[in-house]
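Asker: predicted model follows, preceded by the sequence.
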Amino acid sequence: MNGNDVDIETLLALSPSADPFRTSGVSQGRDAGWLYGGQLLGQAVAAAGRTVSNKQPHSMHAYFLTPGRFDRSVDYVVEDVRDGRSFANRRVEAFQSTDDPILHASVSFHAPETGASHQRDAPPRVPAPESLDPAHGSTYRSGLESSFDIRRIPADLLSDPDTARRGVWLRATSPTSDDPLFHAAALAYLSDFELFLPALLRHGLLGDGVMATSLDHALWWHVPARVDDWLLYIHESPRTSGSRGLAYGHFYTLDGTLVASSVQEGLMRRREPA
């Protein structure tokens, strides 16, 4: 199966295994034959979650160590770091064909409980997704379009010259599983979608003359959300320096509930002429 034809449920299902701490997943393509980083994030969360009971992921911190290829499957090894009454932690490493990991991630899980609550509001003047035209193609050609309806918000409605803020509505194109772990893993998958784009746009660093790659990624799930409902992803870049850029994002539901937040650092270099 060609990587770009893999739907999100197949991508996150992972292979059955007698050892729950070892599993593998199919791959999904992007430009130049490299894996879309969101695939690794989503599959790592799914692999870790298979080993945890009665808790849901609340945070993930991951490092992209070396590029993965979409023409190879990915093997995941999960380490049980801690199981407590309220929290559990898993370390996940992803491999392709060699003993060197391509991703290292730590995923923390939390048992549901009540407590204080506040949030940052969504930006004003954001049009409803149904009022926007479907987008065709992605800056990163992630393969995400095979499973998600994408509606980009006109840049002038979110204009911020300092951070190059961008926004996009995302929703799975068909009903999906009711499993909360699936939706948490799918949100991790979505969280890499064009997150670093504002850092590149801020300096006009797009096209074949630019090398850009993700270095690390963090995600916090605040409350449960479904990826077959519309989600607004707002992302911006507060700082770039030394060929590195920082970007952060927030996911909101249609009613304005902030459900997740992400942060990513990436490398951005102009290619030297041959």
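Answerer: Cool, got the structure.

Asker: only C-alpha atoms from now on, for both contacts and neighbour counts.
Answerer: OK.

Asker: list the buried ones in stretch 229-242?
Answerer: Asp229, Trp230, Leu231, Leu232, Tyr233, Ile234, His235, Glu236, Ser237, Pro238, Thr240 (16 or more other C-alpha atoms under 10 Å).

Asker: okay if I get the residues you listed as TSV plus secondary structure and distance to Leu181?
Answerer: Below are the buried residues of stretch 229-242 laid out as TSV (DSSP: H, G, I helix; E, B strand; the rest coil; distance: C-alpha to C-alpha, whole Å):
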residue	secondary structure	distance to Leu181
Asp229	coil	16
Trp230	coil	18
Leu231	strand	17
Leu232	strand	20
Tyr233	strand	20
Ile234	strand	23
His235	strand	24
Glu236	strand	27
Ser237	strand	29
Pro238	strand	31
Thr240	strand	34
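
Asker: okay, strands next: where are they in the stretch 151-274 of the chain?
Answerer: Secondary structure of the stretch 151-274 of the chain (DSSP state E, counting those that start in this stretch): strands at 166-172, 210-221, 231-241, 244-253, 258-270.

Asker: picking up where we left off before, let's have the buried residues of stretch 229-242 in TSV, adding distance to Ile153.
Answerer: As requested, these are exported to TSV (distance: C-alpha to C-alpha, whole Å):
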residue	distance to Ile153
Asp229	17
Trp230	13
Leu231	12
Leu232	10
Tyr233	10
Ile234	10
His235	12
Glu236	13
Ser237	17
Pro238	20
Thr240	24
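
Asker: which two from the residues you listed end up farthest apart in space?
Answerer: Asp229 and Thr240 (33.1 Å; C-alpha to C-alpha).

Asker: just to revisit the earlier point, can you list the strands of the stretch 151-274 of the chain in CSV and add distance to Leu35?
Answerer: Compiled in CSV, those are given as follows (distance: least, C-alpha to C-alpha, whole Å):
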stretch, distance to Leu35
strand 166-172, 20
strand 210-221, 11
strand 231-241, 21
strand 244-253, 20
strand 258-270, 16
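
Asker: ok, structure two:
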Amino acid sequence: MSTAADGAGSFLDLLTLEQPEPDLFRGLSHEGAPLRAFGGQVAAHALVAATATVDPDRPVHSLHSYFIRGGDTTRPIDYHVERIRDGKSFTTRRITAVQHDEAIFVLSASFHRHEDSPVDHQRPAPHVPPPADGHPLFDGRAPSAPEQAEAHAPRDDAAPRDDAGPRVGSKKWADERRGAWARRGFEVWAVSPVAPPAATGGEGEPAGAPSGGSQPAPARMRAWLRVTEKLPDDQHTHACALVYMSDLTLSHSIRGPEGGVGQGMQLTSLDHAVWFHRPFRADEWLLFDQESPTASGARGLAIGEFFDAAGTLVATVVQEALVRPARRPVG
């Protein structure tokens, strides 16, 4: 089994699983937060396992998942697939990720054979600069790694660690993480919104701008993402790749205008849901339009939409995260 934890190899290596039994799959995960498995890879692995038990002509159309405990990057994770239903049009699977004899993650996925639709509509894509006019998100000027202070489990002991190397969030730490993430085969370029001609407010407003009331407007973040290597043509692979990338930046929009993680906040993903609307390629540029419509009670909600370069809405993602002040190690 290839060890994705070391960041070597192709992007497809990150999605590779063993199959020791018909409905049992096994894989390793790399870090997201320090010493924690990256939640996007765990979710993608669960979808890989589910997809392997479904007819090829039924692509996934939605998934819903919960992060229960943090994953250990030094040990394999087992993915147990339950075949809930195989109907005429839909197939349903439930996947439980188990490590150290405990469930760490659960995911339900639904697959749908193609049907012609009597309706077809979407909202327009936002006006943003092309990727070439953006800046690399993981470059030390902003939080430089996915989930830099996040641990995918609601544990009281989940906190950024800076006692085993450069301080979490420091420029040195960011530079090291940037190189590690670049080797994993994808690009993320942040862009700012551009107001359409004759537009006032709306898309042209900066994130966190006042909306006319006492509360700040929803925090917003936009980025172009893609896998840098050529992927196979099957839509299953591209769906799994999108699930992986959908967890790279989404919860960062919960930070709000105060700066969030950069001001000592810790984000812990609680759940993750994806709806797939239309075919797409994850190895071509996808615009990820993300915002947090609300945050309260130590939880924040983030919603993201993926558009292809032609402006077609291909997927929607929703995530809730626990938001707490980051605790520093004693001494």
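Answerer: Everything's here; your move. None of the values given here were measured: they were computed from a predicted structure.

Asker: what's the TM-score here?
Answerer: Here the TM-score for the pair of chains, by TM-score structural alignment, normalised by the length of structure 1, is 0.92; 271 aligned residues with a C-alpha RMSD of 2.0 Å.

Asker: what's the counterpart of Phe276 of structure 2 in structure 1?
Answerer: Using TM-score structural alignment, the partner of Phe276 of structure 2 in structure 1 is Trp221.

Asker: for Gly38 of structure 1, see how far away its match is.
Answerer: Per C-alpha to C-alpha, to the nearest Å, Trp221 of structure 1 is found 15 Å from Gly38 of structure 1.

Asker: same question, His136 of structure 1
Answerer: In terms of C-alpha to C-alpha, His136 of structure 1 sits 19 Å off from Gly38 of structure 1.

Asker: what about these two, which has more around it?
Answerer: Gly38 (22 against 11; other C-alpha atoms under 10 Å).

Asker: what helix or strand is the more buried one located in?
Answerer: Per DSSP states H and E: Gly38 of structure 1 is located in helix 37-49.

Asker: helices or strands up against that helix?
Answerer: helix 8-13, strand 22-25, strand 56-64, strand 74-83, strand 87-95, strand 101-110, helix 180-191 (3 or more C-alpha pairs under 8 Å, 6 or more residues apart in numbering; DSSP states H and E).

Asker: what range in structure 2 matches it?
Answerer: Mapping helix 37-49 of structure 1 onto structure 2 (TM-score structural alignment) gives residues 39-51.

Asker: with stretch 254-270 of structure 1 instead?
Answerer: Mapping stretch 254-270 of structure 1 onto structure 2 (TM-score structural alignment) gives residues 309-325.

Asker: residues making contact with the matching stretch?
Answerer: Contacts to stretch 309-325 of structure 2, defined as C-alpha atoms under 8 Å, 6 or more residues apart in numbering, come from residues 122-125, 154, 246, 250-251, 264-280, 285-287, 298-308.

Asker: closest to Phe64 of structure 1 out of the strands of the stretch 151-274 of structure 1?
Answerer: Nearest of the strands of the stretch 151-274 of structure 1 (C-alpha to C-alpha): strand 210-221, 5.3 Å.

Asker: tilt between the closest one and strand 244-253?
Answerer: Per axes from the mean of the first three to the mean of the last three C-alpha atoms, to 10 degrees, the angle that strand 210-221 of structure 1 makes with strand 244-253 is 40 degrees.

Asker: which residues does strand 210-221 of structure 1 contact?
Answerer: The contact list for strand 210-221 of structure 1, computed with C-alpha under 8 Å, 6+ apart, reads 37, 57-65, 184, 188, 191, 196, 259-271.

Asker: average offset between it and structure 2?
Answerer: Strand 210-221 of structure 1, aligned to structure 2 and superposed, deviates on average by 0.8 Å (mean C-alpha distance after the TM-score superposition for structure 1).

Asker: okay, buried residues for that strand please.
Answerer: Here strand 210-221 of structure 1 shows Ala212, Thr213, Ser214, Leu215, Asp216, His217, Ala218, Leu219, Trp220, Trp221 as buried, counting by 16+ other C-alpha under 10 Å.

Asker: format the residues you listed as a markdown table; extra columns: distance to Val74 of structure 1.
Answerer: Shown next, in a markdown table, are the buried residues of strand 210-221 of structure 1 (distance: C-alpha to C-alpha, whole Å):
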| residue | distance to Val74 of structure 1 |
| --- | --- |
| Ala212 | 22 |
| Thr213 | 19 |
| Ser214 | 18 |
| Leu215 | 19 |
| Asp216 | 18 |
| His217 | 19 |
| Ala218 | 20 |
| Leu219 | 21 |
| Trp220 | 24 |
| Trp221 | 24 |
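
Asker: hang on, the earlier thing: so how far is the match of stretch 254-270 of structure 1 off the chain centroid?
Answerer: Distance of stretch 309-325 of structure 2 from its chain centroid, counting by C-alpha atoms, centre = their mean, to the nearest Å, is 8 Å.

Asker: what of stretch 62-82 of structure 2?
Answerer: For stretch 62-82 of structure 2, the distance to the chain centre is 14 Å (C-alpha atoms, centre = their mean).

Asker: what range in structure 1 matches it?
Answerer: Counting by TM-score structural alignment, stretch 62-82 of structure 2 corresponds to residues 59-79.

Asker: any idea how far apart the tips of the matching stretch sit?
Answerer: So stretch 59-79 of structure 1: terminal residues 16 Å apart, C-alpha to C-alpha.

Asker: spatially, which residue comes closest to the aligned residue in structure 2 for Ala94 of structure 1, not counting chain neighbours?
Answerer: By TM-score structural alignment, Ala94 of structure 1 lines up with Ala97 in structure 2. In space, and not counting its chain neighbours, Ala97 of structure 2 is closest to Tyr79: 4.5 Å by C-alpha to C-alpha, 6 or more residues apart in numbering.

Asker: and that neighbour, what does it touch?
Answerer: Counting by C-alpha under 8 Å, 6+ apart, Tyr79 of structure 2 touches Leu24, Phe25, Arg26, His45, Ala46, Ala49, Ile95, Thr96, Ala97, Val98.

Asker: in structure 1, which of those still touch?
Answerer: Of these, the ones still in contact in structure 1 (both residues aligned by TM-score structural alignment, their matches' C-alpha atoms under 8 Å) are Leu24, Phe25, Arg26, Ala46, Ala49, Ile95, Thr96, Ala97, Val98.
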